[in-house]
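[1] Sequence plus the predicted model coming up.
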Amino acid sequence: MTQILAIDQGTTSTRAIVFDAALRPKASAQKEFTQHFPSSGWVEHDPAEIWDTVLETCKGALDQGGAVAAIGITNQRETVVVWDRETGEPVYNAIVWQDRRTAKFCADLKAAGHEDMVRDKTGLLLDPYFSGTKLAWLLDNVDGVRERAEAGKLAFGTMDSFLIWRMTDGKRHVTDATNAARTLLYSIAEGRWDDEILDLLNIPANLLPEVLDCGADFGETSLFGAPLPILGVAGDQQAATVGQACFAPGMLKSTYGTGCFALLNTGDTLVKSQNRMLGTIAYQFDGKPTYALEGSIFIAGAVVQWLRDGLKIIDDASESAGLAEAADPNQTLYMVPAFTGLGAPYWDPDARGAVFGLTRNSGPAEFARAALESVGFQTRDLLEAMAADYPGDTRNVRVDGGMTASDWTMQFLSDILGAPVDRPRVLETTAVGAAWIAGQRAGIYADQEGFAEAWALDKTFTPAMDAATRDSRYAGWKDAIARTLTDHG
């Protein structure tokens, strides 16, 4: 058998894809699930609903694509699930990475002087984005959870851990290094859960999963017939980094899904950012981590969803670029999509969205253009901060994710960056990365060098905007950001 099943458990949907022996998608199935917003700034998912989407999409893809040799999993990172070790039932909804409910807790920890210690150990900042404070909230705010946790009756994990627990019928409580690195609880230099941070957040260590390499034996499942090994796991942005074959220091990828996440490979050097970027693990094989600088934008593709579902000015995401192209060139609108706060390099969880430059002539086309342009502006914020932290020649920006299908959006990205942007033939590289990790371990796919050689370019976008216009537009964006930030941002 020379095929691999990749499970891509994302923020708004779950996909399953069967990849053939040449790492080409052969069959796929996708299912959206419900987004729950119980309070302002809160975002939750029902883990049982997500589990149902995993079963449905896997069976759908396998029915079309045929038998596979192994499974690879990639998942939305930082999203927190706590479940009962006996029944596998969650004690509460999954608290999603976008959730802001622990903003005050993070601010209090920061005010008490803990951020430098946390950053030195984890590469992360004290922000509600990460898993640790969400887990602390569950322990302290859901009846009976702390008592059951301290008695060893509960398990914590990011979505990969929860799925593997269910798939292996409770036999394996594991995660991989890339997901562990996003919890705020894991020392990425020492490769272990950190006792000092666990004590700070009052989290029992018995909740935590075992941490493995990205390519490892995560257990096997019989849910789809004959026993299948789970041989690869990586958080979605790290899986995209692998899928883009960014194996050399200085290589940079930027993924445009619900949010936008740029990762810059820094090799075996863990860079301590001076510009509020994150240090993280890009991937880990044979017990050796490869590090990265990461910049996280919370709202990218989600701003197009808002145009569709909130403003209802488009019926389908694909219409946004055509609408933007029709916008009045004499109007300059800036949209700061801080719907759930601002991520890197600002890290202001209390900021909220704003639009600047409105006139009575502003309409749907101008809103669409400002929404798409906001993604380019935010990406430039990230890349400028990364360049300050990691000087030197970086390669062309490799992009992926659903938004990159839009030539208009990618051309603006190249224009505002003043740099070439490379779009691969396969846009959904997250699933490719998960499949390659599992398939390489199963002996089906080539090693890193062979995989990198097979990476295929679809199109390179080169800057067409003059430098003066680029700088003027970006200065306007920075002014809009300054007006959006809260006093303590």
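    Yes, it's here.
[2] Going by C-alpha atoms from here, please, whenever you check contacts or count neighbours.
    Noted.
[3] my guess is Ala327 meets Ala365, correct?
    Yes. At 4.7 Å, Ala327 counts as touching Ala365 under the criterion of CA atoms under 8 Å.
[4] Now do the same contact list for the residue nearest to Ser222 when sequence neighbours are not counted.
    Counting by CA to CA, 6 or more residues apart in numbering, Ser222 lies nearest to Leu228, which is 6.3 Å off, once chain neighbours are set aside. Leu228 makes contacts with 69-71, 220-222, as judged by CA atoms under 8 Å, 6 or more residues apart in numbering.
[5] Need the buried ones from those selected in PyMOL.
    A single PyMOL command selects the buried members of these (16 or more other CA atoms under 10 Å):
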select buried, resi 69+70+71+220+221
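[6] Pick the one among the contacts of Leu228 closest to Gly235.
    Nearest to Gly235 among those, counting by CA to CA, is Ile71 at 14.7 Å.
[7] Checking my notes, that closest one in a strand, right?
    Yes. If the criterion is DSSP: H, G, I helix; E, B strand; the rest coil, then Ile71 is within a strand.
[8] give the contact list for Ile164.
    Counting by CA under 8 Å, 6+ apart, Ile164 has contacts 170, 172-174, 218-219.
[9] Which helix or which strand is home to it?
    Element membership of Ile164, judged by DSSP states H and E, is helix 159-167.
[10] What's the first helix or strand after that helix?
    Counting by DSSP H and E, what follows helix 159-167 is strand 174-176.
[11] That following strand packs against which elements?
    For strand 174-176, the contact count by 3 or more CA pairs under 8 Å, 6 or more residues apart in numbering; DSSP states H and E identifies helix 159-167, strand 210-212, strand 228-235 as packing neighbours.
[12] Of those, flag the one that's most buried.
    When these are scored by mean count of other CA atoms under 10 Å, the highest mean neighbour count falls to strand 228-235 (a mean of 28).
[13] List the buried residues in the helix or strand just after that strand.
    Next along the chain after strand 228-235, taking DSSP H and E as the criterion, comes helix 236-243. By neighbour count on 16+ other CA under 10 Å, the buried set for helix 236-243 is 236-243.
[14] ok, and here's another one to check against it:
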Amino acid sequence: MTGGPVLAVDQGTSGTKALVLCPRRGVLGSGTAPVRPRHLPGGRVEADPAELYGSVVAAGRAALADAGVPVVAAGLANQGETVLAWDPATGAPLTDALVWQDRRASGICAELAPRQEELAELTGIPVDPYFAAPKMAWIRRHATGAGVVTTSDAWLVHRLTGAFVTDAATAGRTGLLDPAAVAWSAPALDLYGLGGERLPRIADCDEPVGTTTAFGPPLPLTGLVVDQQAALLAQSATAPGAAKCTYGTGAFLLARTGPLPRRTTTGLVGCVAWRLRGRTEHCLDGQVYTVASAVRWLTDLGVIGGARDLDAVGGSVPDSGGVSFVPALAGLAAPWWRG
């Protein structure tokens, strides 16, 4: 199975990208499909779950059509901290998806400020609306108590295969995982008011979790991982201490740290990098929420015509006149954590 082409799908914030990859011949086909999150007053950012799933199917089918060859398996990377409530019996969404940029859970984080050191020690994750746990708590408090509330990957995998799973790397981004045991943390769940919730089984990132026919012929879904850790795995899997920085809607600097969880006092996040064949690797993560989304903001304001104008406009003046632009449009993440 591992010697043939595979379909790799990355479900992102503003679009889904898919590639057909061959171990010998490289990229054989590609496909994309847009996603249009809604930016609402009060720092709210939502996405239509149906659009997320539809983009996965559309991009995957387009990549397969472009390649024109059969594939032996599929893998899915995901946004990580985007959450929704849904009905596990039918798969129907019960809420919109709260995107990782959404800030509506700031009040819940403020309530938990006295427990933030305890939660960081339990999970390695700061108390911040960026992460899944506060948004999941907000849904339970203000939207619905029905169904299950999970990160978006668990819902997508359920739609694709019927399984109820998440991968170890995505679970590590929730703020609800004990990173040493790679198991849900009952104390963290209780602190967030999520005790007793039905949560997905935590799978290895390279574990077959089911079969999907969403892309045409039946395909085993054999790879699950959160997007930034997927990039780290692809770019520095064999080099402990190597770091990568990926630029997209935001920018994320990750460095692999080895088989044991790491804590820092410098504002970085310690989390699971991946778990492959039962072996867990950990990483440190520094987040910048607003990168390409700042370019889109400047474009919407009419300051520039698009990303292609950045060098031309920047090069048209001798200096910035002492002015710095800090694109904290969704707050400051690492190392400051100022929403």
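    Great, that's in hand. Keep in mind that what you see is a predicted model, and the values were worked out from it rather than measured.
[15] about what we covered before: and the gap between the counterpart of the residue nearest to Ser222 of structure 1 in structure 2 and Ser185 of structure 2?
    Correspondence of Leu228 of structure 1 to structure 2, assessed by TM-score structural alignment: Leu219. For Leu219 of structure 2, the distance to Ser185 of structure 2 (CA to CA, to the nearest Å) stands at 33 Å.
[16] What is the end-to-end distance of stretch 384-397 of structure 1?
    13 Å.
[17] Kindly name the residues of structure 2 that line up with it.
    Counting by TM-score structural alignment, stretch 384-397 of structure 1 pairs with no residue of structure 2.
[18] Which residue ranges of structure 2 form helices?
    Per DSSP state H, structure 2 carries helices over the ranges 49-67, 106-111, 116-123, 132-138, 152-161, 168-171, 186-191, 227-236, 292-301, 310-314.
[19] Would you tell me which one of these is buried the most?
    Ranked by mean neighbours (mean count of other CA under 10 Å), the helices of structure 2 are led by helix 168-171, with a mean of 30.
[20] Can you give me the stretch of structure 1 that it aligns onto?
    Under the criterion TM-score structural alignment, helix 168-171 of structure 2 matches residues 177-180.
[21] Next, the mean deviation of that stretch compared to structure 2.
    Its matched residues in structure 2 lie on average 0.3 Å from stretch 177-180 of structure 1 after superposition (mean CA distance after the TM-score superposition for structure 1).
[22] residues in contact with that stretch?
    By CA under 8 Å, 6+ apart, stretch 177-180 of structure 1 touches 77-78, 158, 186, 191, 211-214, 234-235, 238, 280-284.
[23] possible to save the helices and strands packed on strand 174-176 of structure 1 as JSON lines with distance to Thr258 of structure 1?
    Converted to JSON lines, these look like this (distance: least, CA to CA, whole Å):
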{"stretch": "helix 159-167", "distance to Thr258 of structure 1": "17"}
{"stretch": "strand 210-212", "distance to Thr258 of structure 1": "27"}
{"stretch": "strand 228-235", "distance to Thr258 of structure 1": "14"}
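[24] Take the buried residues of helix 236-243 of structure 1 and lay them out in a markdown table including distance to Leu138 of structure 1.
    Shown next, in a markdown table, are the buried residues of helix 236-243 of structure 1 (distance: CA to CA, whole Å):
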| residue | distance to Leu138 of structure 1 |
| --- | --- |
| Asp236 | 24 |
| Gln237 | 25 |
| Gln238 | 27 |
| Ala239 | 28 |
| Ala240 | 30 |
| Thr241 | 31 |
| Val242 | 33 |
| Gly243 | 34 |
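[25] between these, which is nearest Ala467 of structure 1?
    Of those, the one sitting nearest to Ala467 of structure 1 (CA to CA) turns out to be Thr241, at 29.8 Å.
[26] so the closest one sits right up against Ile281, yeah?
    No. Applying CA under 8 Å as the test, Thr241 of structure 1 and Ile281 come out as separate, 10.8 Å apart.
[27] Please say which position in structure 2 Arg77 of structure 1 maps to.
    Per TM-score structural alignment, Arg77 of structure 1 is aligned with Gly80.
[28] Its match - how many residues pack around it?
    Counted with other CA atoms under 10 Å, residues neighbouring Gly80 of structure 2 total 28.
[29] what residues are up against the residue opposite Ile299 of structure 1 in structure 2 once aligned?
    Ile299 of structure 1 maps onto Thr290 in structure 2, with residues paired by TM-score structural alignment. Listed by CA under 8 Å, 6+ apart, the contact partners of Thr290 of structure 2 are 249-251, 327-330.
[30] for structure 1, which strand is longest?
    Ranked by residue count, the top strand of structure 1 under DSSP state E comes out as strand 288-297.
[31] what does that one rub up against?
    Against strand 288-297 of structure 1 from outside (CA under 8 Å, 6+ apart): 259-271, 273, 277-284, 342-345, 378-379, 382, 386.
[32] if we go to 6 Å?
    Identification of contacts with strand 288-297 of structure 1 by CA atoms under 6 Å, 6 or more residues apart in numbering yields 259-268, 270, 277-283, 343-344, 382.
[33] and what of stretch 367-375 of structure 1?
    Contacts for stretch 367-375 of structure 1 (CA under 6 Å, 6+ apart): 300, 320, 324, 333-335.
[34] for stretch 177-193 of structure 2, same thing?
    Counting by CA under 6 Å, 6+ apart, 123, 176, 195 sit against stretch 177-193 of structure 2.
[35] Thr258 of structure 1: how many residues sit nearby?
    22.
[36] Okay, the alignment partner in structure 2 of it and Pro34 of structure 2: tell me how far apart.
    Alignment note (TM-score structural alignment): Thr258 of structure 1 maps to Thr249 of structure 2. The gap separating Thr249 of structure 2 from Pro34 of structure 2 is 13 Å, by CA to CA.
[37] cool, Gly210 of structure 2 as well?
    From Gly210 of structure 2 to Pro34 of structure 2 the distance is 26 Å (CA to CA).
[38] what do we get in structure 2 for Leu207 of structure 1?
    Under the alignment (TM-score structural alignment), Leu207 of structure 1 maps onto Arg198 of structure 2.
[39] and the residue nearest to its match when sequence neighbours are not counted, how many neighbours?
    Distance criterion CA to CA, 6+ apart; nearest residue to Arg198 of structure 2, sequence neighbours excluded, is Val148 at 6.3 Å. Look at Val148 of structure 2: counted by other CA under 10 Å, it has 20 neighbours.
[40] Map Leu189 of structure 2 onto structure 1.
    Aligned partner of Leu189 of structure 2 by TM-score structural alignment: Leu198.
[41] what's near enough to touch Ala251 of structure 2?
    Val288.
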